[in-house]
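1. requesting a structural model of the entry that follows:
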Amino acid sequence: MAAIAAAAIDPVWPPFDAQPALVSKPAPAASAAQAPAAAKKEPTRPRGEAKLHGSRTLAQWGKLVSLIAVGAVAGAAVLVLAARGVTTLPGVPQFLAKYPGEYHLPATAGPGVPWWAQWTHFLNIFLMVLIIRSGYQVRTQQKPPAFWTPKRGGKKVSINLWLHQSLDIFWLLNGLIFVVLLFVSGHWMRIVPTSWEVFPNALSALLQYMTLEWPVENGWVNYNSLQQLMYFIVVFIAAPLAALTGVRMSELWPKNAKTLNRVYPVEAARAIHFPTMLFFVLFILIHVFLVLSTGALRNLNHMFGGTDVVNWTGFWLFAAAIAVTAGAWFAARPLVLAPIAKLFGQVSSR
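-> Alright, predicted model coming up:
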């Protein structure tokens, strides 16, 4: 295992200042053909020049991030002022009064967050973080640190792609369990709209968020309509899109099905899969921000403590969940992944 990881991560290169050995006779023809390639050396960085991280130095990245942050704050300020101006237009106050941001759920929709929703929520956080990380590695990797080949034969893939697709399977299984229990328990009415009033109420909630006079949060009993629509999109639209496009790009897809491949080309799957991942990233950032800014202790108790009280129980459970996820993030390296991957196939350095 250690040998594989060392060969994959730390290839041994000759030192830049090594001098060619003097020889008394010409090298063989085969060696002469290889000489130009062997003689090439990686360019050294001039003394005092900053190291590049990607296409920029750390200072350049810092300036770029600062500019983006300043632009985001300025843009947000403009949106807030514009939204406050909209609320003064004729008819808008009456619209907000008629549609406060949520509608009444059916009487059979019970309050609370069941234990299975808490566990699947945690597993979704854990798996999504690692899926996004491994997916980004697959998309940007130049030379994979290791490779994996199935035991029963098949195409050799990078160990990052193996991790990504393995996590996808567990994520789909977790989502399937959640959806089944959602409908069996009747909890589906919390995230599936049951009235056309969801749309004007969602617009009202969005306008209230934009003015920073946010709608009243009571997720223990009922989500506001904008939340309900977003949760519906995540569970029933974005997640299936990610799954269907991921399967199309995986080795599970039949390569010789000409008609099927013509109807559903892999280029279409690639064009949808990556933007879907970006949607998940944006949703997670906004979701976490709103959870923490609209009553953090109470909201965290809903999803991690299973109660509607204000104490620190949910916070510490949330902190533990983040610690476990962060530990898995840093542990997902070839040195740790190789022994696990070996249980299901062959791991090699090339």
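2. only C-alpha atoms for contact and neighbour calcs from this point on.
-> Will do.
3. how close does the residue nearest to Gln165 when sequence neighbours are not counted get to Ala338?
-> Among residues not flanking Gln165 along the chain, Ser250 sits closest, at 7.8 Å (Cα to Cα, 6 or more residues apart in numbering). From Ser250 across to Ala338, the span is 20 Å (Cα to Cα, to the nearest Å).
4. show me which of those two is the more surrounded one.
-> A side-by-side neighbour count of Ser250 and Ala338, using other Cα atoms under 10 Å, places Ala338 first with 23 against 13.
5. now that one: which helix or strand?
-> Taking DSSP states H and E as the criterion, the element that holds Ala338 is helix 334-342.
6. any idea which helix or strand comes after that helix?
-> Moving toward the C-terminus from helix 334-342, the next helix or strand (DSSP H and E) is strand 345-348.
7. residues contacting that following strand, please?
-> With contact meaning Cα atoms under 8 Å, 6 or more residues apart in numbering, strand 345-348 is reached by Ile4, Ala146, Phe147, Trp148, Thr149, Pro150, Lys151, Arg152, Ile159, Ala338, Ala341.
8. Trp196 in helix, strand or coil?
-> The three-state assignment at Trp196 reads coil, by DSSP: H, G, I helix; E, B strand; the rest coil.
9. can you count the residues close to Leu52?
-> As a burial measure, Leu52 scores 13 neighbours (other Cα under 10 Å).
10. to compare against the first, here's the next sequence to fold:
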Amino acid sequence: MTTTPTTSARAAEWWKAQRTRVLWGTAIAVVALVVTVVIARVLVAQPAVEEFIATYPGIVPPPEGTPVGIPWWLGWQHFLNAFFLVLLVKTGLELRGKRRPPGFWTRDNTRWPRTKRAPRRLGIWLWFHLWLDALWVLVGITYVVLLFATGQWLRIVPTDWAVVPNAISAALQYASLEWPTEDSWIVYNALQQLAYFAVVFIASPLALLTGLRLSSIWPVEGRWASAQTERMARALHYPVMLFFLAFTFVHVVLVLSTGALRKLNQMYAARDADDWIGFAIFALSVVAMVVAWFAATPPRLKRIAAKSGRVQG
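-> Next comes the predicted model:
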């Protein structure tokens, strides 16, 4: 009888196979970072670049009527988006490993007597991935609705082409380790604005559409079921995940290095203060994500999946 490897055993196997690649990638990233900082510091010392930064300091004044402050629901969105992203990465890596799933879920047609289509068998990781996608999409729809209902969209949707040179200026300042002066409670700097816009309105829809195309719930016939659309989706889906990871890493680093207590209060407690309340909420959210990562084991997932269908394996 064969046994299913534990999460820690699979992690050890993955690390052993990828160790050299990870170490080389880390070394290249560190060298690239150092070179970038050196080049940026040389550039910002040039008179022409100094004049450019003085003209475009990195912030575009917000349009009239832009709300000040970050509402409470945005704090919950921070946690929920991070929570689902962590689990989507976990299941995505499992699916990308192309190992035999530890179990298979099939819809129980006796519960859906009007369904004419034959039930499809899904690997347990794909089943969980699709459920996470559905919940993440629900969170995203809620976010977009509230974004436009409360006027918060004015904070992340560019309305002036001046955002481009100001974003370049902010990038130069970040790269030179001379942080641009900004107050996120009032307005994001131009680079933040473009990054948030890309995450919400470009990367997220791409992740959703390409993920659906690669899943087994996509129709097997029709105009959009061609091999070409599958190749395109496959070429985009993994890089989009890497973009989310890179954005999250940079986002966390900048939050922790540019006034962590105030930023965490703004993000998680909807407060513009320097106390530890936001940090405490953030710490609890990290604990919740770590617990969810290790709790999402095949035996537990199969027990949950069995409540909505038949599980084999």
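11. the spatially most central residue of the first structure: what's it in contact with?
-> Central residue of the first structure (Cα atoms, centre = their mean): Ile132, 3.4 Å from the mean position. Neighbouring residues of Ile132 of the first structure by Cα under 8 Å, 6+ apart: Met277.
12. and what of Pro219 of the second structure?
-> Contact analysis of Pro219 of the second structure by Cα under 8 Å, 6+ apart lists Ala225.
13. which strand or helix spans the corresponding residue of the first structure for it?
-> Matched to the first structure by TM-score structural alignment, Pro219 of the second structure sits across from Pro254. Assigned by DSSP H and E, Pro254 of the first structure falls within no helix or strand.
14. checking the aligned residue in the second structure for Leu127 of the first structure next. Helix, strand or coil?
-> By TM-score structural alignment, Leu127 of the first structure lines up with Phe84 in the second structure. Of the three states, Phe84 of the second structure takes helix according to three-state DSSP.
15. so Phe84 of the second structure touches Leu132, yeah?
-> Yes. At 6.5 Å, Phe84 of the second structure counts as touching Leu132 under the criterion of Cα atoms under 8 Å.
16. and the match of Leu127 of the first structure, how far is that from Gly58 of the second structure?
-> 31 Å.
17. the two - which one has more neighbours?
-> Gly58 (28 against 20).
18. okay, that one and Gln173 of the second structure: tell me how far apart.
-> 9 Å.
19. do Trp127 of the second structure as well
-> Where Gln173 of the second structure is concerned, Trp127 of the second structure sits at a distance of 44 Å (Cα to Cα).
20. and for Leu135 of the second structure?
-> For Leu135 of the second structure, the distance to Gln173 of the second structure - Cα to Cα - is 37 Å.
21. out of the two, which sits in the busier spot?
-> Neighbour totals were compared for Leu135 of the second structure and Gln173, and Gln173 leads with 21 against 15 (other Cα under 10 Å).
22. what do we get in the second structure for Val73 of the first structure?
-> In the second structure, the residue matched to Val73 of the first structure (TM-score structural alignment) is Val30.
23. that match: which element?
-> Per DSSP H and E: Val30 of the second structure is located in helix 7-44.
24. and that helix, what's buried?
-> Val37, Ala40, Arg41, Val44 (16 or more other Cα atoms under 10 Å).
25. tell me what it is packed against?
-> helix 163-175 (3 or more Cα pairs under 8 Å, 6 or more residues apart in numbering; DSSP states H and E).
26. the helix it packs on vs helix 7-44, what angle?
-> Angle of helix 163-175 of the second structure versus helix 7-44, following axes from the mean of the first three to the mean of the last three Cα atoms, to 10 degrees, is 100 degrees.
27. tell me, helix 163-175 of the second structure lands on which residues of the first structure?
-> Using TM-score structural alignment, helix 163-175 of the second structure pairs with 198-210 in the first structure.
28. same question, stretch 119-127 of the second structure
-> Counting by TM-score structural alignment, stretch 119-127 of the second structure corresponds to 154-162 in the first structure.
29. what do we get in the second structure for His104 of the first structure?
-> His104 of the first structure maps onto Pro61 in the second structure, by TM-score structural alignment.
30. ok, now which ones touch its match?
-> If a contact means Cα under 8 Å, 6+ apart, then Pro61 of the second structure has Val187 as its contacts.
31. is it fair to say it lies in a strand?
-> No. Under three-state DSSP, Pro61 of the second structure sits outside any strand and is assigned coil.
32. against Ile277 of the second structure, how distant is it?
-> According to Cα to Cα, Pro61 of the second structure stands 30 Å off from Ile277 of the second structure.
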